[in-house]
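In: Quick one, what's the 3D model for this:
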Amino acid sequence: MTKIKYELVPSEEQEPNEMKKPLNCIVKILFVVLALFTLVIYTLSGANNSLKSNADPFSPWKSMRLPLGWTNNPGDLSSPLDAKHTTRSLSTVKQTESTEATYSKVTDTESTTEDQTEITTIAHTDEVVESSTSLPASGAPKTETLYALEENGKKYFVNSPQCQMSHPNPFASNIQHIYKKHSYIVCDKSRDMITVNYNVTDSTYRLHKNENSSCCFKQILRAGTSANADHKYKLGPCVKFQQDFLVPTEVSAMITYCRRPPFDKVSQKDAFSFVHPRKDQIKNPTTLHRRRPSVLLWGIDSISRMNLELTMPRMFEYLNNQHWFELQGYNKMGDNTFPNLMAVLTGFNKTYANARCHPEKVRGLDACPFIWKDFKDKGYTTAFAEDWSKFSTFDYSSRGFFNPPTDVYGRPLVLAVEKELTTFQRGQMPYCLGRKPASEYIYDMGVQFTMVNRNSTFFGMFWTNTFSHNDFSMPSAMDERMVKYMRTLDKNGIMDNTIIIFFSDHGTRFGPLRNLDSGFVEERLPFIYIRVPRWIREKYPKLLRNLQMNKNRLTSPYDIHATLRHILELDTPKDKLPRPDGCSSCHSVFEEVDWSRNCSQAGIEEHWCACNSFSDVPTTDPSARSMSTQLVEAINKYVASKKGTERCSRLKLNRISSVQRRGSSNRYLIQLKAQPGDALFEATVDWDASAQRIPAQMPSISRLDTYAAKSRCSSVKETKKYCIC
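Out: Take a look at the predicted model:
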């Protein structure tokens, strides 16, 4: 019987340099002193590694809790938290004739235990860059070097003739003023009465009682029918079990009830998930030419690239010190989670996704061509799990799935623990469910899923909302935990054959952070990192050079969908690879993205485009007043045209906050407040100066204040952000 334990992977130690033979006694003495000094340093370093090897156990099959007073372990990461992050300005980059040779050199320096990236430190800026990423692709225009990522004190994520995407400072004083760092919450300080032991050899689970107790479990089952198929669960009868009880393969989730003597009341309730192997599971071929990588999508709702750096510094440092490839110009394509994840999972835009997949109808989403179906057809085992059932991506104001969409599906567990266990809210989110944070039920299931399927191919998506959606500061509570999850995946060997995409859907959409000057970019730029196994890096070096080259180029969720399709056909020529339905010009990020790409070419509507070359227009300008008045009227007409919105108030313009013109176009970004309720809107409108009109159709609009409680009287999902009851 084996437990999966969390251990830190030690970093490589530097070997002492060989010294030349001394020519005289003085040099010999200096050499001896230097050798003794080196020995002391080496001994101290070894002691540090000894501390690393004694890291706390980390198992996805038991509650993971840190003791009170727990502080950051200095051995958790390979470099200190306060290390200066650096980046390279494109103006310092020069073309070379042999990019491939340079990449091969970097590959040869990799550690055999855990990939350690060669780092080039340039000057004090914002991040760590792999030395191999500093080379433009051979097809890049020479003029690209004229567009630096830092000019006149202003920094950019993307800086090209078609897109200047500013890089706000995550640590600016106005952000620090509203940021509050949170500590990890220990949801239950009591000792585990049940530990789940996992046998790696046969992928079985046993329930071990840690004290004299009487215990039983209730199986969690999916129980809904028709329109409620994805919204109901049921519990089986409480089945008593003895010590080291073998969990049946038909049990995928349970709630346990344990009683201490005199056994008259329940002493502890707990919940567990169990991922079992598929009976028809196909082993992954070992021959390199037939080998396929697994895919793991590991997501967090509502975190921008800037906010990741601010609130999760250890995770940010981990990502930048390993073989993770960042896309800094990754721009959302729609307002909230649904359109952005649908673009990733189906390649559809929001309009076509609603028309093709009918999320409001029973069985509508079941017929939708999600990418996990393509992986399933290739023999992959599939999984999908998401926390916070009320607001989950495919169930919020929707019917969800009639049948489980994947081989492993986390929703019945989430429904049960939200209802059956004690809930502790933080930031108006269900942070603790019973004995651990809500998000950890999802990520623990992800670790289980990858471990059970490590010798075959899998496609899994694990998505959380409960520590990020409502409070931009809250991710700080999960910073250490997230690093440990990634270290665990690495320790378990999952990264040897898995492409991992760690990403978000968008940044903060409302609240104090969004209302700052940096809020426009904050909302539109979610973070995304991609981890590629060594064997793919070695077999397909050109694809990796392209991925490196795309770091500071404009990309979108459609490109990630194309990348997922590309993973299934790595040997297919790029001109024969499928393109997303929602963006025919989008393609895999394993192919070089055009440096001068604009938002239209990336499938991004003008309103959601973070390329922000704006000029201010006085709010007292007559055209500003006219545009704003017409915008409010357009909102009123749109809401009135929908059934189920009869109780929504008619809005009136209260105040124009700002008007900005995009470049030299006739497009304007307007921010205004409307009454009642001080509703704060931001919209992009086209202005016909001769007719003094905006178009009759509804423009794309952001709602910048919280509105869930104010719009409950509307039964129409699309109108909730405009409705004031």
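In: From now on I want contacts and neighbour counts done on CA atoms only, so please keep to that.
Out: Noted.
In: Residue 673 and residue 346, how far apart?
Out: Relative to residue 346, residue 673 is positioned 36 Å away (Cα to Cα, to the nearest Å).
In: repeat for residue 700
Out: 22 Å.
In: For those two, indicate the residue with more neighbours.
Out: It is residue 346, of residue 700 and residue 346, that has more neighbours when counted by other Cα atoms under 10 Å, with 22 against 15.
In: ok, now which ones touch the more buried one?
Out: By Cα atoms under 8 Å, 6 or more residues apart in numbering, residue 346 lies in contact with 368, 369, 370, 371, 561, 580.
In: at 7 Å instead, please
Out: 369, 370, 371, 561 (Cα atoms under 7 Å, 6 or more residues apart in numbering).
In: From residue 464, how far out is the most centrally placed residue in the chain?
Out: Computing the C-alpha centroid of the chain and ranking residues by Cα atoms, centre = their mean puts residue 503 first, at 2.6 Å. Distance of residue 503 to residue 464, computed by Cα to Cα: 11 Å.
In: list residues touching both of the two?
Out: The contact sets of residue 503 and residue 464 overlap at 299, 300 (Cα under 7 Å, 6+ apart).
In: Could you pull out the strands in the stretch 451-600 of the chain for me?
Out: Along the stretch 451-600 of the chain, counting by DSSP state E, counting those that start in this stretch, strands occupy 458-464, 498-503, 528-531.
In: one more to line up against the first:
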Amino acid sequence: MMSFLKEEPPLVCDEEEDWVTIKGNIARITDKALKKYGDIQCKFMDVLRANEFSTSLGVVTTTHTEYNLETSDFFRVYCESENGQFSWESRMAGIRFDEDVINRAGWDRVPKDGLGLNVLMIGLDSMSHMMVQRKLPKVYSKLKSMGAHILDGYNIVGDGTPQALIPILTGRTELELPDTRKRMGSKASTVDVYPFIWHEFKKHGYVTGYAEDVADVGVFTYRLKGFDQQPTDHYMRTYYVDATPMFNQQKPFCYGSLPRHKIMLNYVKDMFRVYEDKPKFMFAFHGELSHDYANKVAVAELDLVEWLEWFQRSGYLNNTMLVFMSDHGQRFASVRDTQQGKLEERMPFFSFVLPKWFDRKYPKMAANMKNNTKRLTTPFDIYSTLMSVLHKDGPRNNNVNKRSISLFNEIPLQRSCRDAYIEPHWCACLKWQPIDVDSTLASGAASKFTQFLNKYNGEYTDLCSPVEVDRIEWATKMAPNEGLLKFHQAADTDGFVPDMSANTKVTVVYLQLKVVTRPANAIFEFSCQYDSETNKYMFYEKDISRINKYGDQGWCIANSQPQLSKYCYCKQQI
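Out: Take a look at the predicted model:
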């Protein structure tokens, strides 16, 4: 595994510091810039959300000192020195002073049976439990020193970021919610129809915020239709829609003198500064450094540690549940192509930091949280845990058959993937048994897989080349344990001694294969079910992962049928 890791040089941003800085809701021309250039005149223009994919500009405000954010969190700024020989410009983010939000929110509206905590979730895309320890060891150490409860048995329940975050934020899977896929056109709704948990917090007096940085592959906008109405009181997508076109004019991963990851970290800081005395629910999810890279996130380590130290030093941790997490492990990087990487994809980093007083006030809940770090947990459990902040004495769904159990309740030790509603394809607990790639079982599965893909593509278009098997890299089957197959019944009246006389015939097996296909040289991993009595293989599109990049191979359907992009190799290549 270590062969995939390498050192990353630190980011080198502009030497000259930005002329304008933001703290809370106030943007100020810096003393350093004024000392260097004399009187400076800056023109500020608010950046307003038009919709998920475009922005509009407000009126121009000219100042020689500072600018108060009142209409928007985001603005463009252009500054000139007194003699007109020097200029500087940027697109920036802070937290506006919103009087309506100030008046609406308050601790007096928080439920009496709640925990009385802010909720802050900081997420990094594609970081497994182990990768955080490898690439962000100082962050890991800092979290441990803060008393973090790190979930060792956290397991994803689906493929990709939406399937990781939708259960956390709604308590449901995408398939259980109204259809919001872009490709369904007018038949689908915008994701406003989802019962997002931040609505519950807003209803109970919380200020809400959602920040996500990579606008072109947004969690709810890449494949889904996005939001019609702004989802939270403060919504950072508007900034990234406006600022991203400028990024390619900057040094890598910088905007001016500031590393871009600090723009989001500072936005979270400003949220806590402006609403110092108000209950807050905020989710900030950063992807630029880690979505497509296995090593690049290391350049943010010291800034993340500094941010955690600031949060602790400022006293915000005294009434905040801090969640530091990821959605899944690496999916496209080279590490994902290994056995270890396969497991790590399914086991992202997830942790909770609670105030120091929590153990004393709620000893049972704290003990359960600690014990549950060693239990099998899922995104569904995170949803119930977040809901417990509003109602700590809510339903105690710690029955083994319940898929969503608050981490403040004890999760059964004997919980299995099936109990937790984790499908075999995603369960890191399963014991998989290698099978010969030349076996009839493996070759039959590979052949039926390409038939399935060709049929799936053919339902939407005739522009894709037929998919053929080039080779099978490996194949495994999930073998039921011997004890399960031989158990017949209890041999004594107490049920202590088993009767192991059964000879159960296995008729249904789960398979996983890694195959390379022609003509795209596409690499797929998939799960399927094989019924030996009917000699049939059963496939589901959601159980297929393409693990190498496909670039423009599906250019001919990229706009009309984007869901086919990872499967389609256009007959006519660019």
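In: Other residues contacting stretch 267-285 of structure 2?
Out: The set of residues external to stretch 267-285 of structure 2 that reach it, using Cα under 7 Å, 6+ apart, is 23-25, 93-95, 97, 105-107, 118-124, 198, 201, 205-212.
In: And residue 586 of structure 1, how close does it get to residue 560 of structure 1?
Out: Distance from residue 586 of structure 1 to residue 560 of structure 1, by Cα to Cα: 9 Å.
In: hang on, the earlier thing: need the counterpart of the residue nearest to the centre of structure 1 in structure 2.
Out: Aligned by TM-score structural alignment, residue 503 of structure 1 pairs with residue 325 of structure 2.
In: give the contact list for that match.
Out: Listed by Cα under 7 Å, 6+ apart, the contact partners of residue 325 of structure 2 are 122, 123, 124, 349, 350, 351.
In: do residue 497 of structure 1 as well
Out: 293, 294, 533.
In: I'd like those residues as a markdown table, with neighbour count and distance to residue 555 of structure 1 appended.
Out: Listed next are the contacts of residue 497 of structure 1 as a markdown table, based on neighbours: other Cα atoms under 10 Å; distance: Cα to Cα, whole Å:
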| residue | neighbour count | distance to residue 555 of structure 1 |
| --- | --- | --- |
| 293 | 24 | 23 |
| 294 | 28 | 23 |
| 533 | 19 | 22 |
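In: Any chance of a markdown table for these, columns distance to residue 542 of structure 1?
Out: Conversion of the contacts of residue 497 of structure 1 to a markdown table gives the following (distance: Cα to Cα, whole Å):
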| residue | distance to residue 542 of structure 1 |
| --- | --- |
| 293 | 17 |
| 294 | 20 |
| 533 | 14 |
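In: Which of these are still contacts in structure 2?
Out: Retained in structure 2 (both residues aligned by TM-score structural alignment, their matches' Cα atoms under 7 Å) from those: 293, 294, 533.
In: how close does the aligned partner of the last one in structure 2 sit to residue 110 of structure 2?
Out: If I follow you right, that is residue 533 of structure 1. For residue 533 of structure 1, the aligned position in structure 2 is occupied by residue 355, per TM-score structural alignment. Counting by Cα to Cα, the gap from residue 355 of structure 2 to residue 110 of structure 2 is 18 Å.
In: and if you look at residue 461 of structure 2?
Out: 52 Å.
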